[in-house]
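> with the sequence up front, the predicted model follows.
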Amino acid sequence: MAYLSAMKIFQDLSQEELKELERSISMVSCPAGRVFYVPGETGEVLFLLKKGRVQLYRLSPDGRKLTVKILEPMTFFGEMGILGQGMHDTFAEAMDDCLICVMSRRDVQHLLLSKPTVAMRICEEMAARLMERERQLEEVVFKGVLPRLAGLLLRLAGETDQVSGYSHQELGEMLGVYRETVTHALDQLKAMGLVEIHRKRIKLLHRDKLADIAKQ
């Protein structure tokens, strides 16, 4: 039950309410590469991510991935399939081996009607994701690859000085560019003395200078 209380959307629930919620949830293990849903598919469940990472993405006409969001543990996905339009608008794929908790449409609807604070938290997260998409679109239109990559590295690193667990291909999918383009841009940042590049790990050497590039 501790994992439920760690999820922001359930943080206002009491211990008794969390116990009741847990009884309506089933947990499954999913291997990396598992596709949970595709665009246009009707949603019947809400997914709660307990362990692993999940990539939400769209496909271009030529089959390239454009990452909408990388989900970390203790969040949810699949809400568009059971709320609003009733259909999913992205692909959702496990990047790692994942532990997923599943709630049925009926149980979710009952929860939202009986616990308005949960509905509010879900709306807050949906609004934040919409703002993130708008930022992505703005950057694609107005910024070059190097500033976008610098900004992405800073966001992925958070308060740390390194980005771990992402291949050049995955970074490219997050920026909507080819892997080779990311590799070239990383080499530029390395030549400027701003990053060190290792296998699936990038060390940020000068956050302030990367921030300046991200603003260009």
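That came through fine.

> make it CA atoms for all contacts and neighbour counts henceforth
OK.

> which residue ranges of the protein form helices?
Per DSSP state H, the chain carries helices over the ranges 2-5, 15-22, 105-114, 116-142, 145-157, 168-175, 179-191, 207-214.

> okay, these in JSON lines with distance to residue 36 and mean neighbour count next?
What follows is these, written out as JSON lines (distance: least, CA to CA, whole Å; neighbours: other CA atoms under 10 Å):
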{"stretch": "helix 2-5", "distance to residue 36": "21", "mean neighbour count": "14"}
{"stretch": "helix 15-22", "distance to residue 36": "21", "mean neighbour count": "13"}
{"stretch": "helix 105-114", "distance to residue 36": "15", "mean neighbour count": "14"}
{"stretch": "helix 116-142", "distance to residue 36": "19", "mean neighbour count": "14"}
{"stretch": "helix 145-157", "distance to residue 36": "24", "mean neighbour count": "19"}
{"stretch": "helix 168-175", "distance to residue 36": "19", "mean neighbour count": "21"}
{"stretch": "helix 179-191", "distance to residue 36": "25", "mean neighbour count": "17"}
{"stretch": "helix 207-214", "distance to residue 36": "34", "mean neighbour count": "16"}
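
> out of those helices, the one nearest residue 59 is which?
Closest to residue 59 of the helices of the chain is helix 168-175 (CA to CA; 9.8 Å).

> now what about the closest one, what contacts it?
64-69, 140, 145, 148-149, 178-183, 200 (CA atoms under 8 Å, 6 or more residues apart in numbering).

> figure out how far that helix is from the centre of its chain.
Centre-to-centre, helix 168-175 and its host chain are 13 Å apart (CA atoms, centre = their mean, to the nearest Å).

> and the angle from that helix to helix 145-157?
When axes from the mean of the first three to the mean of the last three CA atoms, to 10 degrees is applied, the directions of helix 168-175 and helix 145-157 differ by 100 degrees.

> comparison target below:
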Amino acid sequence: MSEKARLKRGQVLYRDGEPSKLFYRCETGLLRVVKVTTRGRPITVRHILPGDFFGEEILEAKPYQHSVEALTRSTITSFQIDELSEHLMRQVAVSFSDQLRRAMLHEYHLQIGDLRERVIRYLLELVDTPLGGENEDNDLYLRCTHELIAEGTSSTRESVSKIIMDLKQEGLIETGYRQITLKNLDVMKVMARPPMVQEVQ
């Protein structure tokens, strides 16, 4: 029988190498799929948004190939493998098609432009997830750390911190504890070029 569970921010649901026992769907919040490099550096492989299925290794009876961590308070539903009806599998297929598209777009962004452009693109990507929000001045913001941005842009925390400081000095963003506010969205979209979703189908 499927069961719902709540995850705290920073909680790891399962780790790379653990036996796959359940299949999951994210109901609320934001999670990320993480792989650790041979040098011990975590890399964000993809984000898991509400409606996304994950834990696909169980479909092949393989151990989990990545770790999954909650970036916000999240709610998930777990399924036993024998609960995956034909109707549910159709939903799974649509979900993984969408996740593949997003993962390919994310990988494209990592390969194009310098680190400054990659950081700006990642900020624009994250602001449209449950990490993002809108304040009373109608400015978009996101709750994240420099370390999270570094792991999502295949960079280092020190390099990201310098770019964040430069963007702040240029008046493009404001920073607070675990929060970045985007003050000039139109300029940042131009700086993030090559263009994003609309030109990468």
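Right, received. Where do you want to start? Since we're looking at a predicted model, the values are computed, not measured.

> among the helices of structure 1, which is nearest residue 80 of structure 1?
When those are compared by CA to CA, helix 116-142 sits nearest residue 80 of structure 1, at 9.1 Å.

> now for that closest one, which elements pack on it?
If contacts are counted by 3 or more CA pairs under 8 Å, 6 or more residues apart in numbering; DSSP states H and E, helix 116-142 of structure 1 sits against helix 105-114.

> got a list of what the most centrally placed residue in structure 2 touches?
Residue closest to the mean C-alpha point of structure 2, counted by CA atoms, centre = their mean, is residue 47 at 2.9 Å. Listed by CA under 8 Å, 6+ apart, the contact set of residue 47 of structure 2 reads 30-33.

> conserved subset of the residues you listed in structure 1?
Mapping the contacts of residue 47 of structure 2 onto structure 1 (both residues aligned by TM-score structural alignment, their matches' CA atoms under 8 Å) leaves 30-33 still in contact.

> for the contacts of residue 47 of structure 2, which one is nearest residue 184 of structure 2?
Residue 184 of structure 2 lies nearest to residue 30 out of the contacts of residue 47 of structure 2, by CA to CA, at 25.0 Å.

> number of nearby residues for the alignment partner in structure 2 of residue 66 of structure 1?
Aligned by TM-score structural alignment, residue 66 of structure 1 pairs with residue 43 of structure 2. Residues near residue 43 of structure 2, counting by other CA atoms under 10 Å, number 19.

> identify the residues contacting residue 43 of structure 2.
For residue 43 of structure 2, the contact set (CA under 8 Å, 6+ apart) comprises 34-37, 151-152, 154.

> and with 6 Å instead?
Contacts for residue 43 of structure 2 were tallied using CA atoms under 6 Å, 6 or more residues apart in numbering; they are 34-35, 151.

> ok, now residue 71 of structure 1?
Neighbour list for residue 71 of structure 1: 53-54 [criterion: CA under 6 Å, 6+ apart].

> do the same with residue 183 of structure 2
172-173.

> quick one: map it onto structure 1.
Superposed on structure 1 with TM-score structural alignment, residue 183 of structure 2 falls opposite residue 205.

> let's have the kept ones among the contacts of residue 47 of structure 2 in CSV, adding neighbour count and distance to residue 13 of structure 2.
Listed next are these as CSV, based on neighbours: other CA atoms under 10 Å; distance: CA to CA, whole Å:
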residue, neighbour count, distance to residue 13 of structure 2
30, 22, 12
31, 29, 9
32, 21, 10
33, 21, 10
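
> how about those, which pair is most distant?
Between any two of those (CA to CA), the greatest distance is 10.4 Å, for 30 and 33.

> contacting residues for the equivalent of residue 34 of structure 2 over in structure 1?
Per TM-score structural alignment, the equivalent position to residue 34 of structure 2 in structure 1 is residue 57. Residues in contact with residue 57 of structure 1 (CA under 6 Å, 6+ apart) are 66-68, 90-91.

> among the residues you listed, which one lies nearest to residue 163 of structure 1?
Of all the contacts of residue 57 of structure 1, residue 163 of structure 1 sits closest to residue 67, with 16.9 Å by CA to CA.

> and residue 40 of structure 2, how many neighbours?
Considering only other CA under 10 Å, residue 40 of structure 2 is surrounded by 8 other residues.

> with the one 4 residues further on instead?
Neighbour count of residue 44 of structure 2, defined by other CA under 10 Å: 21.

> identify the residues contacting it.
Taking CA under 6 Å, 6+ apart, we find residue 44 of structure 2 in contact with 33-34, 151-152.

> how close does it get to residue 35 of structure 2?
Relative to residue 35 of structure 2, residue 44 of structure 2 is positioned 7 Å away (CA to CA, to the nearest Å).

> swap in residue 47 of structure 2?
For residue 47 of structure 2, the distance to residue 35 of structure 2 equals 12 Å [CA to CA].
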